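Participant: From the sequence below, what's the structure:
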Amino acid sequence: MKITEFKADLALLLTAFIWGAALLPIVASLKTNDVFTIVFWRFFISAILIGILALKFDKFFDKNALKYGAMLGFTLFLGVSFQTTALKYTYSSSVSFIVALYVVLVPFISWLFFRQKVRIYAYFGIIFGAIGLYLMQKNLQFLLGRGEFFSVCSALALALHIVLMGHFTKKSELFTFLMSQFFVIALCSLIFSLTFRGGVVPNFDRAFINAMLFTIFLSTILGFSVEGLMLRYTTPIKAAIIFIFKPVTAGFLGYFLGGENLTPTQILGACIIVFGILITEFGSYRQKISNKS
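Facilitator: So this is what the prediction gives:
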């Protein structure tokens, strides 16, 4: 089946819905299991399964995929761990909207590492993002709560991951690249858990099993594979706009299924964050169009 840009966009939209829906089962599992335990088993099992796909579909022993995947694995470990930790302290809907700020941080991370010019739209995006972040807090204050703080840390790590991934993903075999990342995430989780928590033996209750089934097969293997493949057929700007539906999905499910009642001020903050993301991405799109003309 030929993959068109339209089909790629639809696949990314489905991925955004899956990633948004994944936060609720993770929240439930955090009541009886530690952050690093959940992250370890999610990515350890995912690495084994994606490794089987790599043996079948990828060029054997792609050194670039292993090297670049290992480098990116640590940044993704930080992003996932900070986000999972944030879910212990605040609503999944709040976490998802704040973590989505990674989109407006990408231009500044690109400047920091690769000296790419920061356009005026990015400054507007970061200003609206900061305003939205302030309004998303339960108690309006300039010092972030723990949940909001870890969410911002996750956004920073994911922004770095996206910037580096844009440079490395096209130079690597997809499944080997993902397998390398997942194994590094699992290894980091194991080290952190053994150092600070005493091990990764989980509490095999219903919440943990549900979280593993959803995050391993849908959120991790399917989600990351679709993202890596479909980004070859559509533009990163369109993908970033489509991924706005991740926090929207998390907010919708958190409200109707998770009993998360955001205040009108927090809802306004979420809308301002989305507006800031749209300014950043549409500004980038307009700049590329003007450069071509």
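Participant: from here on, contacts and neighbour counts on C-alpha atoms
Facilitator: OK.
Participant: to the chain's geometric centre, what's the distance from the helix or strand encompassing residue 238?
Facilitator: Element membership of residue 238, judged by DSSP states H and E, is helix 236-242. Its chain's C-alpha centre and that of helix 236-242 lie 13 Å apart, by C-alpha atoms, centre = their mean, to the nearest Å.
Participant: other SSEs contacting that helix?
Facilitator: Contact here means 3 or more C-alpha pairs under 8 Å, 6 or more residues apart in numbering; DSSP states H and E; on that basis helix 236-242 packs against helix 5-21, helix 264-292.
Participant: Show me the contact partners of the next helix or strand after that helix.
Facilitator: Downstream of helix 236-242, the first helix or strand assigned by DSSP H and E is helix 245-256. Surrounding helix 245-256, the residues in contact under the criterion C-alpha atoms under 8 Å, 6 or more residues apart in numbering are 13, 16-21, 23-24, 91-94, 96-97, 100, 260-262.
Participant: tell me which residues of stretch 276-287 are tucked away?
Facilitator: Going by neighbour count (16 or more other C-alpha atoms under 10 Å), the buried part of stretch 276-287 is 276, 277, 278, 279, 280, 281, 283, 284, 285.
Participant: Once you drop chain neighbours, what's closest to the fourth one?
Facilitator: When the adjacent residues along the chain are set aside, residue 279 lies closest to residue 125, with 5.7 Å between them (C-alpha to C-alpha, 6 or more residues apart in numbering).
Participant: Give the other helices and strands that the strand or helix carrying the one you found contacts.
Facilitator: Using DSSP H and E, residue 125 maps to helix 120-136. Packing partners of helix 120-136 (3+ C-alpha pairs under 8 Å, 6+ apart): helix 102-114, helix 264-292.
Participant: Now show me the structure for the sequence below, then we'll compare the two:
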Amino acid sequence: MTAPAAPTLLPVLALVLATFFWGSSFLTISTALEETNPLTLVLCRFGTAAFLLALALRGRIRAIPASTWKGGAWCGLAIYCCYTANTAGLMTIESSMSGFLTALYVPLTPFLYWIVYGRTPSKAAFAGAGLAFAGLVLLANPFTLSLSNNWGEWVTILSALLSAAEILIVGKFAPQAKPAELAFAQLVFVTLFAALGLGVAMAAGVPLKETVWSPVVLGSIAWLAVIVAFVQVLLAYGQRYVPPGRACVIFAMESVFAAALGWLVGERLGVGGLAGGLCIVGGILLSELPALFKRTRK
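Facilitator: The predicted structure follows:
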């Protein structure tokens, strides 16, 4: 599971860019859910993304090794469960609450890494995760949020735990696979799991909102597919070099970008939000200090 040495900061920048696209997707998901249901949205989003990446890979698909498909299956299962749980939670809670509860994966990931692999993350990773989570608390301002103990909140907390597991699983397989190929395998399996989940739900008579195939829904699916295809390649590349304990801190930038984009469209950020954003950036710098010192010595 040891990540190969990266010659530059490009893997870190790739993860930061991925969080930017993540942060830009919250509003699009909420808009799409007004005219569709979570299971259909996840299926269409990842199915379209898999098709787009297949066009990019073309003849290289047959050459993807079995180990990459295996990694894609495990990663795909974690991603499907995570995205479905998080999207379902957004049906009953506000995006601000979802953003805060989802961010619990930041402090959870180093501990989960410790429990699963028996390897203690660096002190810098723990300190960076703590500072980043403090920033998330300031950014989300949970003291103004009202926990109503509804199922959407618990499902979103579950999605945070699944996010931590996903980071560990991708971190396990990414160092041995080509980023685009691993991303494609992930998308294929997420699509398969989503189709199976939707089929089971329909057969069981689960009441799902009927999808209205309006320009808004189609446009949302197209944009979300472009985001997820690009993001999965960035993640597969970035986590090839950046271990899970550091990666989870970088992923906290998702909330910073979401807040910044909200501010651009008229939402109030406030002093707490600015302080929170600075704490998250500080947490990333803190977690990256050991790697920066190593590069400086070289």
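Participant: Do you know the score for how well these two fit?
Facilitator: Superposed pair, TM-score by TM-score structural alignment, normalised by the length of the first structure: 0.77. Supporting alignment: 284 aligned residues with a C-alpha RMSD of 4.0 Å.
Participant: residues contacting the residue nearest to residue 279 of the first structure?
Facilitator: 104, 275, 276, 277, 278, 279, 280.
Participant: same thing with residue 50 of the first structure?
Facilitator: Per C-alpha under 8 Å, 6+ apart, neighbours of residue 50 of the first structure: 175, 176, 178, 179, 221.
Participant: Return the residue of the second structure aligned against it.
Facilitator: Residue 50 of the first structure maps onto residue 53 of the second structure when the alignment is built from TM-score structural alignment.
Participant: any idea how far residue 186 of the second structure is from that match?
Facilitator: To residue 186 of the second structure, residue 53 of the second structure is 11 Å away according to C-alpha to C-alpha, to the nearest Å.
Participant: just to revisit the earlier point, can you say which of the helices and strands packed on helix 236-242 of the first structure is packed in most?
Facilitator: Comparing those by mean neighbour count (mean count of other C-alpha atoms under 10 Å), helix 5-21 comes out on top with a mean of 20.
Participant: returning to that earlier point: just the ones of the contacts of residue 50 of the first structure in helices?
Facilitator: 175, 176, 178, 179 (DSSP state H).
Participant: Dump these into TSV; add distance to residue 245 of the first structure as well.
Facilitator: Shown next, in TSV, are those (distance: C-alpha to C-alpha, whole Å):
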residue	distance to residue 245 of the first structure
175	25
176	28
178	23
179	26
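Participant: right, and residue 44 of the second structure touches residue 223 too?
Facilitator: No - between residue 44 of the second structure and residue 223 there is no contact under C-alpha atoms under 8 Å: 11.2 Å.
Participant: Would you mind telling me which of these two has the busier surroundings?
Facilitator: residue 44 (20 against 16; other C-alpha atoms under 10 Å).
Participant: Give me the aligned partner of the more buried one over in the first structure.
Facilitator: So residue 44 of the second structure corresponds to residue 41, using TM-score structural alignment.
Participant: State the distance from the nearest residue to its match once chain neighbours are set aside to residue 198 of the first structure.
Facilitator: Nearest residue to residue 41 of the first structure, sequence neighbours excluded (C-alpha to C-alpha, 6+ apart): residue 186, at 7.2 Å. Note on residue 186 of the first structure: its distance to residue 198 of the first structure, by C-alpha to C-alpha, is 15 Å.
Participant: Could you do residue 122 of the first structure as well?
Facilitator: As judged by C-alpha to C-alpha, residue 122 of the first structure and residue 198 of the first structure stand 43 Å apart.
Participant: repeat for residue 10 of the first structure
Facilitator: Counting by C-alpha to C-alpha, the gap from residue 10 of the first structure to residue 198 of the first structure is 43 Å.
Participant: Kindly reformat the buried residues of stretch 276-287 of the first structure as CSV containing distance to residue 62 of the first structure.
Facilitator: Listed next are those as CSV, based on distance: C-alpha to C-alpha, whole Å:
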residue, distance to residue 62 of the first structure
276, 39
277, 35
278, 37
279, 38
280, 35
281, 33
283, 37
284, 33
285, 34
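Participant: Go through these and name the one nearest residue 234 of the first structure.
Facilitator: Closest approach between these and residue 234 of the first structure, by C-alpha to C-alpha: residue 285, at 13.0 Å.
Participant: residues contacting that closest one?
Facilitator: Per C-alpha under 8 Å, 6+ apart, neighbours of residue 285 of the first structure: residue 237.
Participant: Residue 122 and residue 198 of the first structure - which one has more neighbours?
Facilitator: residue 122 (23 against 11).
Participant: hang on, isn't that one packed against residue 107?
Facilitator: Yes - at 6.7 Å, residue 122 of the first structure counts as touching residue 107 under the criterion of C-alpha under 8 Å.
Participant: which residues do those two both contact?
Facilitator: The contact sets of residue 122 of the first structure and residue 107 do not overlap (C-alpha under 8 Å, 6+ apart).
Participant: sorry, back to before: quick check: the farthest pair among the contacts of residue 125 of the first structure?
Facilitator: Using C-alpha to C-alpha, the two most remote members of the contacts of residue 125 of the first structure are 104 and 275, lying 10.6 Å apart.
Participant: Counterpart of residue 251 of the second structure over in the first structure?
Facilitator: By TM-score structural alignment, residue 251 of the second structure lines up with residue 243.
Participant: Give me the nearest residue to that match, chain neighbours excluded.
Facilitator: Residue nearest to residue 243 of the first structure in three dimensions, not counting chain neighbours: residue 16, with 5.2 Å by C-alpha to C-alpha, 6+ apart.
Participant: residues touching the counterpart of that neighbour in the second structure, list them.
Facilitator: Here residue 16 of the first structure is matched to residue 19 in the second structure, going by TM-score structural alignment. Listed by C-alpha under 8 Å, 6+ apart, the contact partners of residue 19 of the second structure are 250, 251, 252, 253, 254, 257.
Participant: Which strand or helix spans residue 71 of the first structure?
Facilitator: Counting by DSSP H and E, residue 71 of the first structure is part of helix 63-86.
Participant: give me the stretch of the second structure that that helix matches.
Facilitator: Counting by TM-score structural alignment, helix 63-86 of the first structure pairs with residues 66-89 of the second structure.
Participant: what's near enough to touch the equivalent of residue 102 of the first structure over in the second structure?
Facilitator: Taking TM-score structural alignment, the alignment pairs residue 102 of the first structure with residue 105 from the second structure. Applying C-alpha under 8 Å, 6+ apart to residue 105 of the second structure gives the contacts 160, 161, 163, 164, 248.
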